[in-house]
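S.K.: Mind looking at a prediction? Sequence and model below.
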Amino acid sequence: MKYLKFLITICFLGLLFSCGGDDDICESGEGTPRMKVSFRNAETGKEKTIDSLYVAVDYGSGKVELGKQTAITSRVIPLRVDSSPYTDIYFRLTLKGAESKVRVNYTTRSTYVSPGCGIKLNYENLNSVLDPATTTPVKSIEAGQNFIENEDKTNLYLLF
């Protein structure tokens, strides 16, 4: 009986001390980064605040509305994480207004982060193209940083 209590105590202490840190949550920003889009005035080239912006993205199964944001100078947009080499993004200034389509082409590189976060994608060789048939409301685009490793730098400028 004495040995049984000792064995149970050792097992309990072993279980107690074997519990490590909480690796289930990826909360330090180590996941797949999103693309940062900023806005400029087409005439002056200066930063512009957009009163309202509606964004939709085609992730391969049709357009998904990302919703409306108001009074913004930039927005982060998640790109596709499958094997597709591009993502189509649609921009509108009003709910039922004209829509501009931008195709973002890229190559991806996978990086292992941790057991909780898994693998993240880094996007490289970004090349954005504005569909010439949809130049309202976005008049033109300018390239920013041509790779995405985090969400700090602007990758695409939309000129309104």
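M.R.: Nice, I can see it. Numbers count the residues shown, from 1 in each chain.
S.K.: Could you use CA atoms for every contact and neighbour count after this?
M.R.: OK.
S.K.: can you pull out the helices in this structure?
M.R.: 2-18 (DSSP state H).
S.K.: center of it - which residue?
M.R.: Closest residue to the average C-alpha location of the chain: Arg34 at 1.8 Å, with Cα atoms, centre = their mean.
S.K.: and that residue, what does it touch?
M.R.: Val76, Ile77, Pro78, Leu79, Ile148, Asn150, Glu151 (Cα atoms under 8 Å, 6 or more residues apart in numbering).
S.K.: give the contact list for the residue lying closest to Glu124 once chain neighbours are set aside.
M.R.: Computed as Cα to Cα, 6 or more residues apart in numbering, the closest residue to Glu124 that is not its neighbour in sequence is Phe147, at 4.3 Å. Neighbouring residues of Phe147 by Cα under 8 Å, 6+ apart: Asn122, Tyr123, Glu124, Asn125, Leu126, Asn155.
S.K.: what does Arg109 give?
M.R.: Arg109 is in contact with Leu121, Asn122, Tyr123, Glu124, counting by Cα under 8 Å, 6+ apart.
S.K.: redo that, cut-off 10 Å
M.R.: Arg109 makes contacts with Ile119, Lys120, Leu121, Asn122, Tyr123, Glu124, as judged by Cα atoms under 10 Å, 6 or more residues apart in numbering.
S.K.: ok, and the most crowded of those?
M.R.: Using other Cα atoms under 10 Å as the neighbour criterion, Tyr123 leads the contacts of Arg109 with 24 neighbours.
S.K.: another structure for you, compare them:
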Amino acid sequence: MKSLKFLFALCFICLLFSCGGDDDICESGEGTPRMKFSFINSLTGNEKTLDSLYVAVDYGSGKVQLGGEAKITSRIIPLRVDNSPYTDVYFRTTNLGAESRVRVNYTTKAVYVSPGCGIKKTYENLNSILTTSASAPVKSLKDGQNFIENEDKTNLYLLF
């Protein structure tokens, strides 16, 4: 019985010491930041709430649908993390409607964070090009912050 208690205590102590440190988990926003898009009314210049917005992104292997959201004033979208100097983002206001393509050009820099998080990418020198047709929902672009360090500030304004 005494050896059973000793074995139980030894297992419990080993279990406590086998738990990793705080830097094993990357939870506090230290990962690669995403790009924030906000929306503006093209006539008034004021912030606009969209009834619905559907987004797709080309990450290098074709378009990936990120889905739709309703009643939004901004959207945060992840960019490519490979060595590509651009990401194509597609916006629609209806599920099967006309879409606008925004090509976001940038330079990347790799920054070491921790053993658990590894390396994160930061994006600098952002500039965007809008490709639309006459029926496309996005009318023009307005630049925001031209680097992505975190997800707090708007990087690009879409005028609808």
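M.R.: Here it is on my side, so go on. Since this is a predicted model, take the numbers as computed values, not measurements.
S.K.: where does the TM-score land?
M.R.: TM-score for the superposed chains, counting by TM-score structural alignment, normalised by the length of the first structure: 0.87, backed by 152 aligned residues with a Cα RMSD of 2.1 Å.
S.K.: one step back: kindly reformat the contacts of Arg109 of the first structure as a markdown table containing distance to Phe39 of the first structure.
M.R.: A markdown table is the format used below for those (distance: Cα to Cα, whole Å):
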| residue | distance to Phe39 of the first structure |
| --- | --- |
| Ile119 | 31 |
| Lys120 | 27 |
| Leu121 | 25 |
| Asn122 | 23 |
| Tyr123 | 21 |
| Glu124 | 22 |
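S.K.: wait, which of those is closest to Tyr90 of the first structure?
M.R.: Tyr123 (19.4 Å; Cα to Cα).
S.K.: can you tell me how far the closest one sits from Thr111 of the first structure?
M.R.: 11 Å (Cα to Cα, to the nearest Å).
S.K.: before we move on, what about Leu4 of the first structure?
M.R.: 48 Å.
S.K.: Who has more neighbours out of these two?
M.R.: Counted by other Cα under 10 Å, Leu4 of the first structure and Thr111 do not tie: Thr111 has more neighbours, with 13 against 9.
S.K.: Now do the more buried one against Lys36 of the first structure, distance only.
M.R.: 20 Å.
S.K.: Equivalent analysis for Ile89 of the first structure, please.
M.R.: Applying Cα to Cα to Ile89 of the first structure and Lys36 of the first structure gives a distance of 12 Å.
S.K.: what sits in contact with each of those two?
M.R.: By Cα under 10 Å, 6+ apart, the residues touching both Ile89 of the first structure and Lys36 are Ile77, Pro78.
S.K.: Just give me how far stretch 99-117 of the first structure sits from the chain centre.
M.R.: 7 Å (Cα atoms, centre = their mean, to the nearest Å).
S.K.: now that stretch: which residue numbers in the second structure?
M.R.: The alignment of stretch 99-117 of the first structure onto the second structure (TM-score structural alignment) covers residues 99-117.
S.K.: In the matching stretch, which residues are buried?
M.R.: Across stretch 99-117 of the second structure, burial judged by 16 or more other Cα atoms under 10 Å covers Glu99, Ser100, Arg101, Val102, Arg103, Val104, Asn105, Tyr106, Thr107, Thr108, Val113, Cys117.
S.K.: Among those residues, give me the pair with the biggest separation.
M.R.: Pairwise distances across those peak at 36.9 Å for Glu99 and Val113 (criterion: Cα to Cα).
S.K.: My guess is Ile148 of the second structure contacts Val104. True?
M.R.: No - here Ile148 of the second structure does not reach Val104: they are 12.0 Å apart, not a contact under Cα atoms under 10 Å.
S.K.: Quick check: neighbours shared by those two?
M.R.: With Cα under 10 Å, 6+ apart, Ile148 of the second structure and Val104 have common neighbours Met35, Leu126.
S.K.: still on that earlier bit, which residue in the second structure lines up with the residue nearest to Glu124 of the first structure?
M.R.: Aligned counterpart of Phe147 of the first structure in the second structure: Phe147 (TM-score structural alignment).
S.K.: quick one: its match from Leu79 of the second structure, how far?
M.R.: 13 Å.
S.K.: intersection of neighbour lists for those two?
M.R.: With Cα under 10 Å, 6+ apart as the test, Phe147 of the second structure and Leu79 both reach Met35, Tyr123.
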